[in-house]
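Novice: Just a sequence and a predicted model for now, questions to come.
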Amino acid sequence: MIRTVVLDVGETLTRDDRYWASWADWLGVPRHTLSALVGAVVVDGRDNADALRLLKPGIDVGAEYRAREAAGRGEQLDETDLYDDVRPALAALQAMGVRVVVAGNQSAKMGDLLRARDLPADLVVTSAEWGVAKPSPDFFHQVIGVAQAPADQTLYVGDHPQNDIFPAAQAGLLTAHLRRGPWGHWWADDETVQQVADYSIDSLLDIPTLVNPSWRSGSQG
């Protein structure tokens, strides 16, 4: 039984296109160059911020983030940044009586931006607001604390094995690996990921069917 669904943010709910494009523009490099480097560090199993460090050795990512915000060129989010399946999938889950939580590695500002979108979710929270980030076990202890359901009845959905699937499973949560974005596609067929993840999905609209196998997206208005 799945009573609560907790979802990652980047490349689960939101496209990262704007995020990386804005960083490329800020650093004065071609967007394709940064995108390619993000792919390279993904394959290498490194932190995605390493793509910025490859472009600008010695960069203080936190300081540059603050400078972007001060210049009015910081994080933004609008409806076009959401994947098309987000609202119907989350709304379907809530209609089933499932608690929906959004919790990912994001800034406090992104938390505000997500809440401003008025998503069909019972709680939206970020790692910055909790003061702990994935893959720390403490992050997933926080997830269990807000789930309002036992860990083995709580499903964590994400695209990144190291940040999402492996630590969530270690915390005792059910897990669904989403084939989306560079991490999701690169690791989707990895044997270890398939063994650890309870489910492998191609769309968030697959999740309501995990809760109720008779549910079909086409039946939703």
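Specialist: Nice, I can see it.

Novice: contacts, neighbours, all on C-alpha from now
Specialist: Will do.

Novice: so where's the longest helix in this protein?
Specialist: The single longest helix within the chain, with elements called by DSSP state H, is helix 31-43.

Novice: What sits closest to residue 172 if chain neighbours are left out?
Specialist: residue 151 (5.6 Å; Cα to Cα, 6 or more residues apart in numbering).

Novice: thinking again about what came up before, which parts of the longest helix of the chain are buried?
Specialist: Using 16 or more other Cα atoms under 10 Å as the test for burial, helix 31-43 gives 31, 34, 37-42.

Novice: Now the two most distant members of the residues you listed.
Specialist: The span of the buried residues of helix 31-43, defined through Cα to Cα, is set by 31 and 42 at 16.7 Å.

Novice: what's the distance between the residue nearest to residue 172 and residue 15?
Specialist: 28 Å (Cα to Cα, to the nearest Å).

Novice: put this beside the first:
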Amino acid sequence: IQAVVFDIGETLVDETRHWAAVAQYAGIPQLTLMGVLGGLIEGREHHRSLFGFLQIESVDPNIFGYRIEEQDLYPDVVSILRQLKTAGYVIGITGNQPLGAVQQVAALGLPVDFMGSSSEWGVAKPDPGFFERIAAGLGLAYDEILYVGDRLDNDVLPAQEIGMHAAFLRRGPWGYLQASWSAAADVEHRIDGLAGITRVLDRIEAQVVEPAPAQP
């Protein structure tokens, strides 16, 4: 593995403040909004259907007065990124994000070498083209990349299908709900926090470096 690439929402960024801003904008309790969101996730529907339920025409976070800040990073983000960077891995952050969101994360001073988003590339996960853009941008083969995300449908399974290694992070609404899906059995690696990435990398390395055959 030469590069570790991270999804953004609910992988690096705790989106609690984002959804709170949406609820406030819509004039409904946060509990109501999260209940509707959970139902959509479990029903395999796109989360943007939520905005239709709330009768919000635009999904631009700017209308909610929301901007990604340092307080939104999960507590384990900075330490694992620094650890991976020190170990010599290329670090990427990519996601299905509106214009400017990736830059907001990068501006927090994280050790990031590569970044991109669906709004910039014109292709969104789970389309294979999204993961093709990652590999092309890094100049690496698919099997030299570990993709880390909180969603089976958007992150982990599409990355695996194209030939990347992938780690499913059981975190956030999607992570907890999708962990019980039957498709979770097809996941190559599962982690409950970003610290688990080092163990994943060790396992992958152990698979690649096979012992030499015994001499007769």
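Specialist: Cool, the structure landed. Predicted, not measured: the structure shown is a model, and the values here were computed from it.

Novice: and the equivalent of residue 160 of structure 1 over in structure 2, how many residues sit next to it?
Specialist: Residue 160 of structure 1 maps onto residue 151 in structure 2, with residues paired by TM-score structural alignment. Neighbours of residue 151 of structure 2 under the rule other Cα atoms under 10 Å: 27.

Novice: so who does residue 151 of structure 2 touch?
Specialist: Residue 151 of structure 2 sits next to 168-169, 174-175, 178 when contact means Cα atoms under 8 Å, 6 or more residues apart in numbering.

Novice: measure it to residue 123 of structure 2 for me?
Specialist: Residue 151 of structure 2 is 17 Å from residue 123 of structure 2, by Cα to Cα.

Novice: related to what we said a few turns ago, which of residue 151 and residue 15 of structure 1 has more neighbours?
Specialist: Set residue 151 of structure 1 next to residue 15 and count neighbours by other Cα under 10 Å: residue 151 wins out with 23 against 18.

Novice: which residues touch the residue nearest to residue 13 of structure 2 when sequence neighbours are not counted?
Specialist: Leaving out its chain neighbours, the residue that sits closest to residue 13 of structure 2 by Cα to Cα, 6+ apart is residue 73, at 4.6 Å. Each residue near residue 73 of structure 2 by Cα under 8 Å, 6+ apart is listed here: 12-14.

Novice: Residue 57 of structure 2 and residue 108 of structure 2: what is the separation?
Specialist: The value you get for residue 57 of structure 2 to residue 108 of structure 2, if Cα to Cα is used, is 30 Å.

Novice: err, residue 4 of structure 2, not the other one
Specialist: Counting by Cα to Cα, the gap from residue 4 of structure 2 to residue 108 of structure 2 is 19 Å.

Novice: Repeat that for residue 123 of structure 2.
Specialist: If you measure residue 123 of structure 2 against residue 108 of structure 2 using Cα to Cα, the figure is 25 Å.

Novice: With residue 60 of structure 2 instead?
Specialist: Taking Cα to Cα, one finds residue 60 of structure 2 at 21 Å from residue 108 of structure 2.

Novice: do the same with residue 118 of structure 2
Specialist: Distance from residue 118 of structure 2 to residue 108 of structure 2, by Cα to Cα: 20 Å.

Novice: Same question for residue 45 of structure 2.
Specialist: Going from residue 45 of structure 2 to residue 108 of structure 2 by Cα to Cα gives 32 Å.

Novice: Map the residue nearest to residue 13 of structure 2 across to structure 1 for me.
Specialist: So, by TM-score structural alignment, residue 73 of structure 2 is matched to residue 82.

Novice: Do a quick rundown of the strands in structure 1.
Specialist: Counting by DSSP state E, structure 1 has strands at residues 4-7, 99-104, 123-126, 154-158, 174-178, 199-201.

Novice: Figure out which of those strands is closest to residue 164 of structure 1.
Specialist: Checking the strands of structure 1 against residue 164 of structure 1 by Cα to Cα gives strand 154-158 as the closest, at 5.5 Å.

Novice: in structure 1, which spans are helices?
Specialist: Counting by DSSP H, the helices of structure 1 are 17-27, 31-43, 50-55, 61-70, 86-95, 108-116, 127-130, 137-147, 166-170, 181-187, 191-196, 207-211.
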